[in-house]
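Student: quick one: sequence plus predicted model below, questions after.
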Amino acid sequence: MTPEADFVDVIIVGAGISGIGAAYRIAERNPGLTYTILERRAQIGGTWDLFRYPGVRCDSSIFTLCFPFEPWTRQEGIADAAHIREYLTDTARKYAIDRHIRFNSYVRAANWDSSTDTWTITVDQDGASKRYRSRFVYFASGYYNYDQGYTPDFPGIEQFSGTVVHPQHWPEDLDYTGKKIVVIGSGATAVTLLPSLSERAASVTMLQRSPTYLISAPKNRPSADIIRKVLPRRISHLTIRYLTAVQEALFYKFAQRFPTPIKAMLRRQAVKNLPDGYAVDTHFKPRYNPWDQRLCLIPDADLYNAIAAGRADVVTDHIEHFDATGIALKSGGHLDADIVVTATGLQLQALGGTAISLDGVRIDHRDRFVYKAHMLEDVPNLFWCVGYTNASWTLRADITARATAKLLAYMTSHGYTHASPHRGDEPIAVKPSWDIMAGYVQRSAHELPKSGTKRPWNVRQDYLADALDYRFDRIDEAMVFGHAGDRARIAG
């Protein structure tokens, strides 16, 4: 006999930034609703618990990465993973969110029953299968595959006698002291690893096929310290957060419209911090414009400083093959290595890889348009939180959480039991949901739901426009509301 499933109003999948933020916003606006957070790992943190490689940190300002409702009290404006994880844990404890978390709970499937307007969630929990029933399900599970990062098929890698590591699964017992290390890649992970590894390794070389734009920023911001001294904690936090978000958004827009002066500024940073005569245009002059791919943040020019001090190096070349002692390059050169780190990216994955079904019929999220960047076309009572590609994750995550909480309150006040976005029969042009040229996006953009070109089906990477839209959002726009067992009506 199948045991009865536990029932709550809202199931939140994931206890990272998105999940903690969603729990706070939903409970804040809907105190009468019950919720449970299902976290597949053993503790709070999400990305900031999974990644444990040396030096792991945020690649954007912590003032926009943290929650608007809970101030960041540490001095640094660019935070490492351990402190972010500590902040999330403390926040969850402060607002009693931690009491709602079920750890070691891997969500495998979710099936919608239109006769009862409820989801049945199938979970692997502590080695056993368990079921939950809920009215709503909120996926705060991120955008990539937690189990497997991306590693290309490198010729001859099986011949390599050293250690090969992917940063997504860094071994706790890996001792790299005095070792020769090659880091393959030039993205945020690689540029974070290089200066950190160089403090103990004999040599560290970043091997890149092509350069990436790097931008240096102070790890600590004196302006933030001044604002904190003048204003009360909560007001100062919101002020710093708002000013940072606006500054970053305007910089992005300026860089897109006027790439030439931004290129010149970034090059001046490199020349200023690297040794005289360094081949800046070989190793740090990309072929694309700034923000065609995400800019990599280097706090206090730490990567340039490591190169200038002779502790690290960059090689721009292509891999011919691996051999027993390292990597043979197409130029004819060879990189000796004891350890090779494949910082070659993530694998995109929507909804945590969960199988989604409506009345027992499996759906393919890739065939659905995204509604207001957080719901799927004709899928009732389901939400998916995905951040921006050009700004801090939490900026959109908080808009998504507040929009969800607002919709739930609206449904409660009107007595509705289901809501699903409906596009109708009008044709709509399709564009990529993520419009950056990063390798991990180009490889598997097809794994994401579709974006249209007009609201409310247009997934934008524009925080300022989204924040304005939220203020004037029409909640019944292109939305179907109804009751269990009833014929739905299209509102608006």
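Tutor: Arrived safely, thanks for sending. Numbering: from 1, shown residues only.

Student: going forward, measure contacts between C-alpha atoms and count neighbours the same way
Tutor: Noted.

Student: just confirm Ile428 is within a helix.
Tutor: No: under DSSP: H, G, I helix; E, B strand; the rest coil, Ile428 sits outside any helix and is assigned coil.

Student: which residues touch the closest residue to it other than its chain neighbours?
Tutor: Excluding its sequence neighbours, the residue lying closest to Ile428 (CA to CA, 6 or more residues apart in numbering) is Gly452, at 6.2 Å. When contacts are counted by CA atoms under 8 Å, 6 or more residues apart in numbering, Gly452 touches 369-370, 428-431, 458-459.

Student: at 6 Å instead, please
Tutor: 429-431, 458 (CA atoms under 6 Å, 6 or more residues apart in numbering).

Student: distance of it from Lys372?
Tutor: 10 Å (CA to CA, to the nearest Å).

Student: alongside the first one, take a look at this:
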Amino acid sequence: METTTQDGQADDVRYFDVIIVGAGISGIGSAHYLKRDCPDLTYVLLETQETFGGTWHTHRYPGVRSDSDLYTFGFSFKPWVESPIATGERILTYLNAVIKEDGLERHIRYRHRVVSANWDSKRKRWDLIVRNEQLGKDHRFSTNFLWMCQGYYRHSEGYTPDWRGMESFNGQIVHPQTWPSDLDYTGKNIIVIGSGATAATLVPALAEKAAHVTMLQRSPTYFNPGTNADALADQLRELEIDENWIHAIIRKKLLKEQEARLLRAQNEPGVVAKEMISAVEANLGPSVDVATHFTPTYRPWQQRVAFIPEGDFFEPFRAGKASVVTDIIETFTPNGVQLKSGRTLEADIIVTATGFRLCVLGDIAFSKDGEPLNFADTVTYHGMMFTGVPNLVWVFGYFRSSWTLRVELIAEFACRLLKHMRNIGCAMATVELRKEDQSEPILPWIDDQNFNPNYLMRDMHLMPKRLNKPEWQHTQDYFAECVSLPQISFSDPAFHFS
């Protein structure tokens, strides 16, 4: 028979002051700040996968690496001491070091998938049903504060368009997100569909063993070739400067450079586009038609730009081990694909580097007092809280800048909020539109003229809404938010405490 505690909580329920969902780079970083700033609060990290790392555990395709420098993609509190662009394996090693240094192992529950989360207004609690995948049974967790760090895409499956004739293809179709560990591509002809950061990583890695790799794209993408080193960091190390100082200095330097680069792209898009295309042309040489295959139609940084360390992506094209085709797939055939132009491409393996399946808040069935909660009906406050949803913070990072920069900004805000609630004796914090906001038009989560990758555009209806005010949207502007988020005042009428 079930018994209850003094507050009416069933004693078989695992209660924590804070529950962090996800043990990837967002969850690990958030736990660090929670431990640092709110050491008296109990907490747990619930992770669906069998180990930590999130993206860096899920993505195991050949050559997987960051496309952001680790001085800014890494944490501000943990120095990065290697080359700026890092392999997935080295990033996992880095995250494991943070877990051990912070003693987070005992706070993480692996193979724990959150099935549902209901806010109970009377008890001021989130009640969670959590599936223990290892034991095949459900557990109940309860918390006053829910911290969502589960990422923005579905880890179990990537996005592959439903092309006509796919079932007729005699070879193997692979998505990078579910790369088979036993896939032998030695001497094979491979088509990689897509031209984003994943394709830019895969093409040179596959070309080492494959007979030939064809990158098939609908339209060209911007690439940013450069050196996988930082001269100032190397100089400071030669001078035996403390690594904490080096990390802080290089981080600030790179952020300043990025701010200037993004400002130029905004103010002089034509000039910046020409510079970027010229750099690609210099790396490719005369054998590739740059005007057709490497000249995008959109503005620089309207979509994320992949950094190409040491120009390695371009080398197989120069060597004839890879080629690029810009066209649209008409149908799959038994031996490859037929294109809209009438051209056919033959392949033994087709890799669909076609992006993610957007997953808003982890496929969890959210409710409020038993009534289903649809986040698409809410307006986002600074892209981290939702109107009418109590005691919940959502981590959604940056696309133009390193994701982790926003993890830390939100973590510091969340800890300030938790301390404020405790100081005023408050059990519930909600944001609502202020009186002057209520006449503002409700807009899609992101302005497609500002940023418009396909994986966001095709599922925009699932996302929360925004207003045409900085505080009621995710601006994707780190350089504004690093000032505005620390200055958020809890006396703002948008906040409701009870």
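Tutor: Yep, that arrived. Bear in mind that the values here come from a model prediction, so they are computed numbers and not experimental data.

Student: coming back round to it: need the counterpart of the residue nearest to Ile428 of structure 1 in structure 2.
Tutor: Here Gly452 of structure 1 is matched to Leu467 in structure 2, going by TM-score structural alignment.

Student: and if you look at Trp384 of structure 1?
Tutor: Applying TM-score structural alignment, one finds that Trp384 of structure 1 aligns to Trp394 in structure 2.

Student: just to revisit the earlier point, which of the contacts of Gly452 of structure 1 ranks first by neighbour count?
Tutor: Asn458 (21 neighbours; other CA atoms under 10 Å).

Student: tell me the secondary structure for that residue?
Tutor: coil.

Student: could you point out the helix or strand that follows the helix or strand that contains Ser451 of structure 1?
Tutor: Using DSSP states H and E, Ser451 of structure 1 sits in strand 451-452. Counting by DSSP H and E, the next helix or strand C-terminal to strand 451-452 of structure 1 is helix 463-471.

Student: and that following helix, which stretch of structure 2?
Tutor: The alignment of helix 463-471 of structure 1 onto structure 2 (TM-score structural alignment) covers residues 478-486.

Student: how far off centre is the matching stretch?
Tutor: With CA atoms, centre = their mean, to the nearest Å as the basis, stretch 478-486 of structure 2 stands 19 Å off its chain's centre.

Student: any buried residues in it, and which?
Tutor: For stretch 478-486 of structure 2, burial by neighbour count (16 or more other CA atoms under 10 Å) applies to 478, 481, 485.

Student: ok, now stretch 171-180 of structure 2?
Tutor: Buried residues in stretch 171-180 of structure 2, counted by 16+ other CA under 10 Å: 171, 173-177.

Student: ok, those vs Gly151 of structure 2, which is closest?
Tutor: Closest approach to Gly151 of structure 2 among those (CA to CA): Gln177, at 14.2 Å.

Student: could you find the closest non-adjacent residue to the closest one?
Tutor: Gln177 of structure 2 sits nearest to His59 (CA to CA, 6+ apart), 5.3 Å away.

Student: what about Glu268 of structure 2, distance to Glu275 of structure 2?
Tutor: 11 Å.

Student: how about Val379 of structure 2?
Tutor: For Val379 of structure 2 relative to Glu275 of structure 2 (CA to CA), the value is 39 Å.

Student: again with Leu361 of structure 2
Tutor: Counting by CA to CA, the gap from Leu361 of structure 2 to Glu275 of structure 2 is 39 Å.

Student: what's the answer for Gln134 of structure 2, then?
Tutor: Distance, Gln134 of structure 2 to Glu275 of structure 2, by CA to CA: 52 Å.
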